[in-house]
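S.K.: A predicted structure for the sequence below; I have some questions about it.
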Amino acid sequence: MAVNFSESKTKENLMRAFAGESQARNRYTIAAEKAKDMKMHTIAEIFLYTAEQERAHAERFYELLKEFAGETIFIDGGYPVDQQESLEELLRAAEHNEKEEYEDVYQKFGDVAKEEGLLEAASAFYQIAEIEHVHQMRFGEVAELLEKNEYFACKEESKWICTNCGYIHEGKQAPKVCPVCRHDQGYFLPYAFAEYKGEDR
């Protein structure tokens, strides 16, 4: 049954989602700095890449609140404190948070919006939930590689790409130093995570 947007639960859920995405962006930016300090540059880039997508999610939720410009929307909510020391723990925490958004939070928010007849908001919640699932899977896969000591090495032939110059290395281990640009191993990314691989690769 359609309800007035100004009196809806969806108005508050959109603000909760905006707050959550904004915090996620900052958490991932902070995690990226930790990764850089550890000279794990490609993991820093994964955090920053995801942070930018969280910014886009926040912007979408904020756009849907445009008619309330100049007003203050009061909400309650709980948000995680991710201050883990290791990259593995930070990645697992991010994986957990993205899973909650995908499986629980945004599904419920979408259902409420649908019940209230606010279909554009419902669609945004459901669609962004699917993106959070991708984030969850990516964080989990990277964490698992680190936990198994397989981020820079594996038992079988594999590929890594230097994210500074684009050199692609094939072997069982990423080079300690890129033979082309001389950047250290922390700039190598397992090729499976490369955004633009090309059909012949």
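M.R.: The structure has been received and is ready for your questions.
S.K.: C-alpha from now on. contacts and neighbour counts both.
M.R.: Noted.
S.K.: Nearest residue to the middle of the chain?
M.R.: Thr50 (3.5 Å; Cα atoms, centre = their mean).
S.K.: Can you classify that one as helix, strand or coil?
M.R.: helix (DSSP: H, G, I helix; E, B strand; the rest coil).
S.K.: so what's it up against?
M.R.: The contact partners of Thr50, taken as Cα atoms under 8 Å, 6 or more residues apart in numbering, are 25, 28, 135.
S.K.: What segments of the chain are strands?
M.R.: Remark: strands assigned in the chain by DSSP state E are 153-162, 168-173, 188-190.
S.K.: Off-centre distance for the shortest one?
M.R.: Here strand 188-190 is found 18 Å from its chain centre; the criterion is Cα atoms, centre = their mean, to the nearest Å.
S.K.: Got another one to weigh against that:
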Amino acid sequence: RNKYTFFAKVARKEGYHYVAKIFEETAINEMRHANDHFKLMGGIADTIANLQEAIEGEDYETTTMYKDFAAVAKEEGNMEAAVKFEMIGKVEAEHRDRYKKLLARVKAGTVYTRDEPITWKCSLCGYLHEGTEPPEKCPACAHPKEYYEPANLDTDI
């Protein structure tokens, strides 16, 4: 997502659907450009490297960036912004911790296996399956197990 996605929502709300469509098209174009630039800079690797990069980025945001933003906002007397930055820093910590769990699972080869049964959800059709791993193929839509995720991403990631 980028600013054009947000601009499109405003345009649509104000009744400018044609303008919203142009903003949305531009948002897609800009995302493609960013993806290409990121690849050229070597910023996209395998999943393990990408998770490690994500952990580092989220850790910086929670331990440094948003704390610094909050400190500046306080110095400027903008307590509303300071509180928001502190809250966002907490969210970034959750992102970091989630990525750490995912990295451990990818490294251990346990993304699609659990020691105890959980509820797995097909991310395409919503079919639910109880077990230590998802079925090889979704019985409802026939997509492979790679489309399954833990139904409760808060506890079963």
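M.R.: Thanks, I have it. Only a predicted model underlies this, so the values are computations on that prediction, with no experimental measurement involved.
S.K.: follow-up on the earlier one: rebuild the contacts of Thr50 of structure 1 as CSV, extending it with neighbour count and distance to Arg60 of structure 1.
M.R.: Rendered in CSV, the data for these read as follows (neighbours: other Cα atoms under 10 Å; distance: Cα to Cα, whole Å):
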residue, neighbour count, distance to Arg60 of structure 1
Arg25, 24, 14
Tyr28, 25, 19
His135, 23, 17
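S.K.: Looking at these, which one is closest to Gln84 of structure 1?
M.R.: Gln84 of structure 1 lies nearest to Tyr28 out of those, by Cα to Cα, at 12.2 Å.
S.K.: helices or strands next to the helix ranked longest in structure 2 in the packing?
M.R.: When structure 2 is parsed with DSSP state H, its longest helix is helix 79-108. With contacts taken as 3 or more Cα pairs under 8 Å, 6 or more residues apart in numbering; DSSP states H and E, helix 79-108 of structure 2 sits against helix 47-60, helix 66-75.
S.K.: so the longest one aligns onto which residues of structure 1?
M.R.: This means helix 47-60 of structure 2. The alignment of helix 47-60 of structure 2 onto structure 1 (TM-score structural alignment) spans residues 87-100.
S.K.: Just the residues contacting the matching stretch, thanks.
M.R.: 31, 34-35, 80, 82-84, 132-133, 135-140, 142-144, 146-147.
S.K.: Can you say which of those residues are buried?
M.R.: Burial by neighbour count, 16 or more other Cα atoms under 10 Å: within the contacts of stretch 87-100 of structure 1 this picks out 31, 34-35, 82, 132-133, 135-136, 138-140, 142-144.
S.K.: Alignment lookup: Cys165 of structure 1 to structure 2.
M.R.: Cys165 of structure 1 maps onto Cys125 in structure 2, with residues paired by TM-score structural alignment.
S.K.: Which residues are in contact with its match?
M.R.: 140-141.
S.K.: just Arg60 of structure 1 next, same as before
M.R.: Ala124.
S.K.: That one maps to what in structure 2?
M.R.: In structure 2, Arg60 of structure 1 lands on no residue (TM-score structural alignment).
S.K.: Can you lay out the helices and strands packed on helix 79-108 of structure 2 as CSV showing distance to Val19 of structure 2 and mean neighbour count?
M.R.: CSV is the format used below for these (distance: least, Cα to Cα, whole Å; neighbours: other Cα atoms under 10 Å):
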stretch, distance to Val19 of structure 2, mean neighbour count
helix 47-60, 34, 17
helix 66-75, 34, 18
